[in-house]
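# Attaching a predicted model along with its sequence, questions to come.
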Amino acid sequence: MTLQTRIEAFSKLGISLQNYVDSNDSSSNFSQKLTNVIRNAELQNAWFTQDQIHSALQEWTKALTKENLSNWLQAYTIEEFSKKRVAVVMAGNIPLVGFHDFLSVLITGHHFVGKLSSNDSLLIPFLAEELIAMQPEFKSKIEFTKDRLPEFDAVIATGSNNTARYFEYYFKDKPHIIRKNRNSIVVLDGTESKEELEKLGDDIFKYFGLGCRNVSKLFVPQDYDFDDFFKAMFNYKDIINHHKYANNYDYNKAVYLMSSVKLLDNGFLILKEDEQFSSPIGVLFYENYSNKAQLKQRLEKEKENIQCIVGKDKFADANFGQAQHPKLSDYADGVDTIKFLIQKDK
């Protein structure tokens, strides 16, 4: 199977997803099966609402075009050398979060061995089945497990900082990518328009804030007035109607109030001044800055903890509203997955 054949197969999958997202036509066999999988995924994991899953699918319909796939891969020399069995330990914090690794392993011609997260064990296997239906040669290249990993030559593992230490020990003798906790931030200067702040709401609330590209912390100037910020967030007030989000919001608020922590609160989002980057669900940390040059230096020192910087500054990675719309070349933790996969054994 050539690289072009693999690109064409994934682009066909993208077309099927696009047709589903555009029309949500339940008459086709593909649509009926996908609709059922989405319903079951929500039953399995209440964070995976149908709207959130549709958002994730929409992102992949944009990415899985022949043009995008070809442009992404043209920067690499992908040879048809001896292929490896690549184990991928998948996260399950947001829908289809492991699909980029699934795509990367297969598009480079390797054998994919996926260890599924219990939080997201339905969506990617379904897409794998559809990919095989479009290109049967993939059947021998795809393997899933919920238990111990079978034999493998290299590994990509995503988890918390605690599990990363375990991964680094367990996989020390294999070529590996080990991903840890990262969070995204936004730098505001007080000149943001209403439209920009409303777009920021998508960076904060999409996927309930569970993704590493979700903004979990604000950096604001001294004496920043949060009124405009809270007014812009009002568009997302219905998030409190989701029971799991509401439970987390209520719990965190109660803990802070019992500890007499000073808070800003609008009824569905808590702002707490804190130097940490990783905030709980329903909470955003914020910190004041007085000098952008000094802030830039600090963020450079903290780059191992930051996935994405949102804002208008030159050192930002994404504009407002774009944090959850990464390109194929926006690799998690800044580690080039394709480069890792195509390197030859020394």
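Arrived safely.
# CA only for contacts and neighbour counts going forward, please
Fine.
# Next one: residue 220 relative to residue 290, how far apart?
Taking Cα to Cα, to the nearest Å as the criterion, residue 220 is separated from residue 290 by 9 Å.
# who's more crowded, the two?
residue 220 (19 against 11; other Cα atoms under 10 Å).
# For the more buried one, give me its contacts.
187-190, 286-289 (Cα atoms under 8 Å, 6 or more residues apart in numbering).
# What segments of the stretch 201-346 of the chain are helices?
227-233, 243-258, 292-301, 337-342 (DSSP state H, counting those that start in this stretch).
# now the stretch 1-150 of the chain
Using DSSP H, counting those that start in this stretch, helices in the stretch 1-150 of the chain cover 3-23, 29-44, 50-63, 66-73, 99-107, 123-134.
# quick one, which of these is nearest to residue 261?
helix 50-63 (32.1 Å; Cα to Cα).
# how far is the closest one from where the chain is centred?
Its chain's average C-alpha position is 12 Å from that of helix 50-63, according to Cα atoms, centre = their mean, to the nearest Å.
# by contact count, what packs against it?
Counting contacts by 3 or more Cα pairs under 8 Å, 6 or more residues apart in numbering; DSSP states H and E, helix 50-63 is packed against helix 3-23, helix 29-44.
# want to compare, so here's the second one:
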Amino acid sequence: MTIAEHKSHLIVLGKFLGQFGIKESEKAENIPGNERFFNEMDHKIDQAVHYNGWFTRENVIFSLQQWSEALSPENLDKWLNRYDFSNKGGKTVGIVMAGNIPLVGFHDFISVLVSGHKVQVKLSGNDKQLLPLIADFLMQLDNRYEEQIQFTEERLNNFDAVIATGSNNTARYFEYYFRDKPSIIRKNRNSVAVLTGKESKDELARLGDDIFRYYGLGCRNVSKLYVPQDYDFKDFFEAIYEWNPIIHRDKYANNYDYNKAVYLMSEYKILENGFLMLKEDESFGSPIATLFYEFYKDEEELRKNLSENEEKLQCVVKKNPGEKEIGFGKTQKPELWDYADNVDTIEFLLKL
């Protein structure tokens, strides 16, 4: 299959995914396979929400809409035109997927396909409803995908390379188990935001998206703030208040209550607004419903600190972002060329 054919199929897939809405889905005309797959996809979205208490329809639809926007002709050209696909591929690449947010392994999945390799997918039990149907949709667009795509509930076998995502603990297992294969092993990462005190209300509101989308479960979610000395959190709390309904979600509320009790019993000083707690802490990874913060005195010293901890960070969010930083409200809207852990997946696959 040529790269042009892969692009054309992904463009159609993007249009297919863009049909689904939070309250109502709108069936578009002239999408191949829509008669078969439209209602089934709507059903699978509901199933995904049923099987994973952290998946709401709003968050699943948000993920589908982001992928729909990403799979545009312009984005696909910008992503793929920089590579030489003359290598015919033909290897089998195993993917061990995480299940913390909807379709979290989808980028790896399409990267393997466009690189001309076969993909063997081991899904997380927390997110196993959507991708098999998407794979079926691609297969009806072009039956050659049937030879490229395989799902397994057992251990990966007969593979040439692997991409595995998990915690720091599971990464140690992955590194040992896949030690004889070319691999990308992803560990825990966190994202931080740097505030100066000069942010507008709109910028702070968009930061709320970076914090609360997917309940903060993704590595791209902001889990810590760096703020200047004597920073007043009043404007921050006011700007993010639109997210207050999140406390009515049982799993989030349970974490809020539990962590608040732990902090109070431990006599930690916290700031809170009824749905988010702020705790001063040097760590990067905060518990659900908690945001760590740390004061800084010197911006240059802070840049040095973040640079030294680059391998622990996925995103650095700030006003007027630099080359390796991003603006407020964009952490959960990555571009196709924004690679996890800054490891170029396509480059890795083309070298196999």
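Everything's here; your move. This structure is a prediction, so every number in the text was calculated from the model and none was measured.
# Go through the contacts of residue 220 of the first structure and name the one nearest residue 118 of the first structure.
residue 286 (32.5 Å).
# How much space separates the closest one from residue 317 of the first structure?
19 Å.
# which of the two has more neighbours?
residue 286 (22 against 17).
# Look up how far residue 128 of the second structure lies from the counterpart of the more buried one in the second structure.
Under the alignment (TM-score structural alignment), residue 286 of the first structure maps onto residue 293 of the second structure. Computed as Cα to Cα, the residue 293 of the second structure to residue 128 of the second structure distance reads 35 Å.
# got it, and residue 219 of the second structure?
Taking Cα to Cα as the criterion, residue 219 of the second structure is separated from residue 128 of the second structure by 20 Å.
# Turn the helices of the stretch 201-346 of the first structure into CSV, columns for mean neighbour count and distance to residue 73 of the first structure.
Below are the helices of the stretch 201-346 of the first structure laid out as CSV (neighbours: other Cα atoms under 10 Å; distance: least, Cα to Cα, whole Å):
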stretch, mean neighbour count, distance to residue 73 of the first structure
helix 227-233, 16, 38
helix 243-258, 15, 39
helix 292-301, 13, 29
helix 337-342, 19, 8
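# Now tell me what touches stretch 270-287 of the second structure from outside.
189-192, 223-224, 237, 244, 246-247, 253, 256, 259-260, 263, 268-269, 289-294.
# swap in stretch 18-31 of the first structure?
Outside stretch 18-31 of the first structure, the residues touching it (Cα under 8 Å, 6+ apart) are 16, 32, 35, 54, 57-58, 61.
# same thing but at 6 Å, please
Stretch 18-31 of the first structure is contacted by residues 32, 61 when judged by Cα atoms under 6 Å, 6 or more residues apart in numbering.
# what's the first-to-last distance across that stretch?
For stretch 18-31 of the first structure, the end-to-end distance is 11 Å (Cα to Cα).
# Mind listing what's buried along that stretch?
18, 20-21, 24, 31 (16 or more other Cα atoms under 10 Å).
# tell me how far it is from the chain's mean position?
24 Å.
# quick one on the thing from earlier: cross the contacts of stretch 270-287 of the second structure against strands and list the overlap.
190-192, 223-224, 290-294 (DSSP state E).
# Among those, the buried ones, what's the ChimeraX command?
Command for ChimeraX, covering only those of those found buried under the criterion 16+ other Cα under 10 Å:
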select :190,191,192,223,224,290,291,292,293,294
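# before we move on, the earlier item: enumerate every residue touching the match of residue 286 of the first structure.
Contacts of residue 293 of the second structure (Cα under 6 Å, 6+ apart): 224-226, 280-281.
# Now the terminal residues of stretch 262-274 of the first structure, how far apart.
Span of stretch 262-274 of the first structure from end to end, Cα to Cα: 11 Å.
# in the second structure, what residues pair with that stretch?
Going by TM-score structural alignment: stretch 262-274 of the first structure matches residues 269-281.
# Stretch 203-219 of the second structure maps to which residues in the first structure?
Per TM-score structural alignment, the counterpart of stretch 203-219 of the second structure in the first structure is residues 196-212.
# again with stretch 157-164 of the second structure
Going by TM-score structural alignment: stretch 157-164 of the second structure matches residues 150-157.
# Please point out which parts of the matching stretch sit buried.
For stretch 150-157 of the first structure, by 16+ other Cα under 10 Å, it's 154-157.
# Farthest-apart pair in these, please.
Farthest pair in those, by Cα to Cα: 154 and 157, 10.1 Å.
# related to what we said a few turns ago, which residues sit against the match of stretch 203-219 of the second structure?
Contact partners of stretch 196-212 of the first structure, identified using Cα under 6 Å, 6+ apart, comprise 93, 182-183, 214-215, 232-233, 320-321, 323.
# Out of those residues, which is nearest to residue 305 of the first structure?
Residue 305 of the first structure lies nearest to residue 182 out of these, by Cα to Cα, at 4.9 Å.
# Tell me how many other residues surround that closest one.
Around residue 182 of the first structure there are 22 residues (other Cα under 10 Å).
# Where in the second structure does stretch 118-130 of the first structure fall?
Against the second structure, stretch 118-130 of the first structure falls on residues 125-137 (TM-score structural alignment).
# Now do the residue of the first structure most remote from its centre against residue 287 of the first structure, distance only.
Farthest-out residue of the first structure from its mean C-alpha position, per Cα atoms, centre = their mean: residue 260, at 34.0 Å. For residue 260 of the first structure, the distance to residue 287 of the first structure (Cα to Cα) stands at 19 Å.
# Kindly report the same for residue 128 of the first structure.
Counting by Cα to Cα - residue 128 of the first structure and residue 287 of the first structure are separated by 43 Å.
# Map residue 344 of the second structure across to the first structure for me.
In the first structure, the residue matched to residue 344 of the second structure (TM-score structural alignment) is residue 336.
# Name the residue closest to the centre of the second structure, please.
Closest-to-mean residue, the second structure, Cα atoms, centre = their mean: residue 104 / 5.1 Å.
# distance of it from residue 326 of the second structure?
20 Å.
# what's the answer for residue 11 of the second structure, then?
26 Å.
# Likewise for residue 216 of the second structure?
In terms of Cα to Cα, residue 216 of the second structure sits 17 Å off from residue 326 of the second structure.
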